[in-house]
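Student: no FASTA, just this:
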């Protein structure tokens, strides 16, 4: 990278210089998972999201992507349990899932096969690239479920609930759209409650039960089950996009 581009925070390609701190790959994939990636991923991957494919950052045609259905967005779908559950419950919507962790992508693909859902699309990469190209006010609902907690104070800026991520997310969401956040980390709750409203959302809770109880259409994920086993309390926060 040239000195000028380094100063401006950009790659020579024009892409912003974005640090990525999460895992990209974990344990060795099973043969079946390798098969899912080889056979299914290309068809389900949304094209022209990465900077290499789309350096001009041309907007996605979300109407063409899902045939005009309402669009939901899940940031970091983990193993895909929630995304597939919602797709099966709501065939009238299209769900975009972003996840750079290839093991999670492989798990999602297996669940898609089992559930036989056809209203999902994947970006196997950084959600920030997806938010770059989603049209303004195109998303009807968004989910951030058990995101990386980054518990050390010096790492809190890596959390998704910072203005770096929330402002672009808010721009993609329609006025009145719902943003759900679930976490078992108390300090993540604090940061969520401080930062999300700054980005143009209002918290919809009217009492403690609104964050203590899961949503009516919720499915418990492996991350939540681990939290409960380790005696951490899940929090379910619902925000509405102002407009």
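Tutor: Happy to help now that I have it. What you see is a predicted model, and the numbers here were worked out from it, not measured in a lab.
Student: use CA for all of it now, contacts and neighbours both
Tutor: Noted.
Student: For the one helix or strand residue 227 maps to, buried residues please.
Tutor: Assessed by DSSP states H and E, residue 227 sits inside helix 222-229. Neighbour-count burial for helix 222-229, with 16 or more other C-alpha atoms under 10 Å as criterion, is recorded at 223-224, 227.
Student: Would you mind finding the longest strand in the chain?
Tutor: strand 173-183 (DSSP state E).
Student: from the middle of its chain, how far away would that one be?
Tutor: 11 Å (C-alpha atoms, centre = their mean, to the nearest Å).
Student: What are the buried residues along it?
Tutor: In strand 173-183, counting by 16+ other C-alpha under 10 Å, buried: 173-175, 177-183.
Student: chain center to whichever helix or strand comes after that strand: distance?
Tutor: Per DSSP H and E, the first helix or strand lying C-terminal to strand 173-183 is helix 186-195. Here helix 186-195 is found 17 Å from its chain centre; the criterion is C-alpha atoms, centre = their mean.
Student: try stretch 180-196
Tutor: For stretch 180-196 - counting by C-alpha atoms, centre = their mean - the centre lies 15 Å from the chain centre.
Student: Need the residues that contact that stretch.
Tutor: With contacts defined as C-alpha atoms under 8 Å, 6 or more residues apart in numbering, stretch 180-196 is touched by 142-147, 149, 151, 161-163, 166, 202-203, 224, 227, 232-239.
Student: Tell me which entries of the residues you listed lie within strands.
Tutor: 142-145, 202-203, 235-239.
Student: export those to TSV and tack on neighbour count?
Tutor: Output for the ones in strands among the contacts of stretch 180-196, formatted as TSV (neighbours: other C-alpha atoms under 10 Å):
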residue	neighbour count
142	24
143	20
144	18
145	21
202	18
203	16
235	21
236	21
237	23
238	19
239	21
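Student: and the two most separated of those?
Tutor: 145 and 202 (18.1 Å; C-alpha to C-alpha).
Student: residues touching residue 162, list them.
Tutor: Per C-alpha under 8 Å, 6+ apart, neighbours of residue 162: 195-196.
Student: this is the comparison structure:
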């Protein structure tokens, strides 16, 4: 008998406006080919096994939005395997379209809650993780819904290798303060900025995302944090 799928509280949209016929066809035809399998029970998934030709490392983006950032890195790092996690099906369709246009075969996707994957991902299997401009849930009563938390880091701490990088970006200063407070109370991740531009400017290999562009247009400063797994 198959085990029941783990039930988790999920906050956020899974679907927006109706997909165009071509995008819907991509979801039906192409998504199954690149879908990350969720292992039953205690079975662990080695993400390296998802890619052929073999890759030298695996990076993951949690909440890739429309996929412009992930597609860019996948195209400029063909020897890296990418895990893209995004429950919003319209964003998944957008990334699938980019993957087809750019002929990207080093990307695997999960259109569901990242916690389903983190429960089964092999230890020390990730070299970099991106969490860029996640929903800040600005209302005080909703802040417990925020993605970045001790619970998330407990999982990532197991699956990220020593010295692996965790990148976080947001234009919500309350969220930034909370993230720094969470990390400062742990001994498995370090933040070591040398100067202010280390957090005021995006990494040199980054591209501007839609959410980042919206923030800049209204004069909202963005903060870029880079943490190292101990």
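Tutor: Done, it's in. What you are looking at is a predicted structure, and each value in this text was computed from that prediction instead of being measured.
Student: TM-score for these two?
Tutor: Superposed pair, TM-score by TM-score structural alignment, normalised by the length of structure 2: 0.93. Supporting alignment: 225 aligned residues with a C-alpha RMSD of 1.5 Å.
Student: hmm, back to that, whereabouts in structure 2 does the longest strand of structure 1 align?
Tutor: Using TM-score structural alignment, strand 173-183 of structure 1 corresponds to residues 160-170 of structure 2.
Student: mean deviation (superposed) between that stretch and structure 1, please.
Tutor: Once fitted to structure 1, stretch 160-170 of structure 2 is off its aligned match by 0.4 Å on average (mean C-alpha distance after the TM-score superposition for structure 1).
Student: Strands of structure 1, start to end?
Tutor: 71-75, 94-98, 120-123, 139-145, 173-183, 201-203, 235-241.
Student: Now find how far off-centre the longest helix seen in structure 2 is within its chain.
Tutor: Of all segments of type helix in structure 2, defined using DSSP state H, the longest is helix 89-102. Offset of helix 89-102 of structure 2 from its chain centre (C-alpha atoms, centre = their mean): 15 Å.
Student: So which bit of structure 1 is it matched to?
Tutor: Going by TM-score structural alignment: helix 89-102 of structure 2 matches residues 102-115.
Student: repeat for stretch 217-229 of structure 2
Tutor: Here stretch 217-229 of structure 2 aligns to structure 1 at residues 229-241, judged by TM-score structural alignment.
Student: ok, the residue nearest the centre of structure 1 to residue 114 of structure 1 distance?
Tutor: Geometric centre of structure 1, nearest residue: residue 75, 0.3 Å, by C-alpha atoms, centre = their mean. Between residue 75 of structure 1 and residue 114 of structure 1 the distance is 22 Å, computed by C-alpha to C-alpha, to the nearest Å.
Student: go on, residue 144 of structure 1?
Tutor: Taking C-alpha to C-alpha, one finds residue 144 of structure 1 at 24 Å from residue 114 of structure 1.
Student: And for residue 187 of structure 1?
Tutor: In terms of C-alpha to C-alpha, residue 187 of structure 1 sits 36 Å off from residue 114 of structure 1.
Student: More neighbours: these two, which one.
Tutor: A side-by-side neighbour count of residue 187 of structure 1 and residue 114, using other C-alpha atoms under 10 Å, places residue 187 first with 15 against 10.
Student: measure stretch 28-38 of structure 2 end to end?
Tutor: In stretch 28-38 of structure 2, first residue to last residue: 18 Å (C-alpha to C-alpha).
Student: buried ones in that stretch?
Tutor: Quick answer for stretch 28-38 of structure 2 (16+ other C-alpha under 10 Å): 30-31, 34-36, 38.
Student: Next, the residues that contact stretch 217-233 of structure 1 from outside, please.
Tutor: 81-82, 85-86, 146, 184-185, 234.
Student: quick one: which of the residues you listed is nearest residue 14 of structure 1?
Tutor: Taking those together and measuring to residue 14 of structure 1 by C-alpha to C-alpha, the closest member is residue 146, at 31.7 Å.
Student: Map the closest one onto structure 2.
Tutor: With TM-score structural alignment as the criterion, residue 146 of structure 1 pairs with residue 133.
Student: mind listing what that match touches?
Tutor: 168-171, 211-212.
Student: From residue 11 of structure 2, how far off is it?
Tutor: 16 Å.
Student: For the strands of structure 1, give me a markdown table that also has distance to residue 215 of structure 1.
Tutor: Converted to a markdown table, the strands of structure 1 look like this (distance: least, C-alpha to C-alpha, whole Å):
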| stretch | distance to residue 215 of structure 1 |
| --- | --- |
| strand 71-75 | 16 |
| strand 94-98 | 18 |
| strand 120-123 | 21 |
| strand 139-145 | 12 |
| strand 173-183 | 9 |
| strand 201-203 | 15 |
| strand 235-241 | 8 |
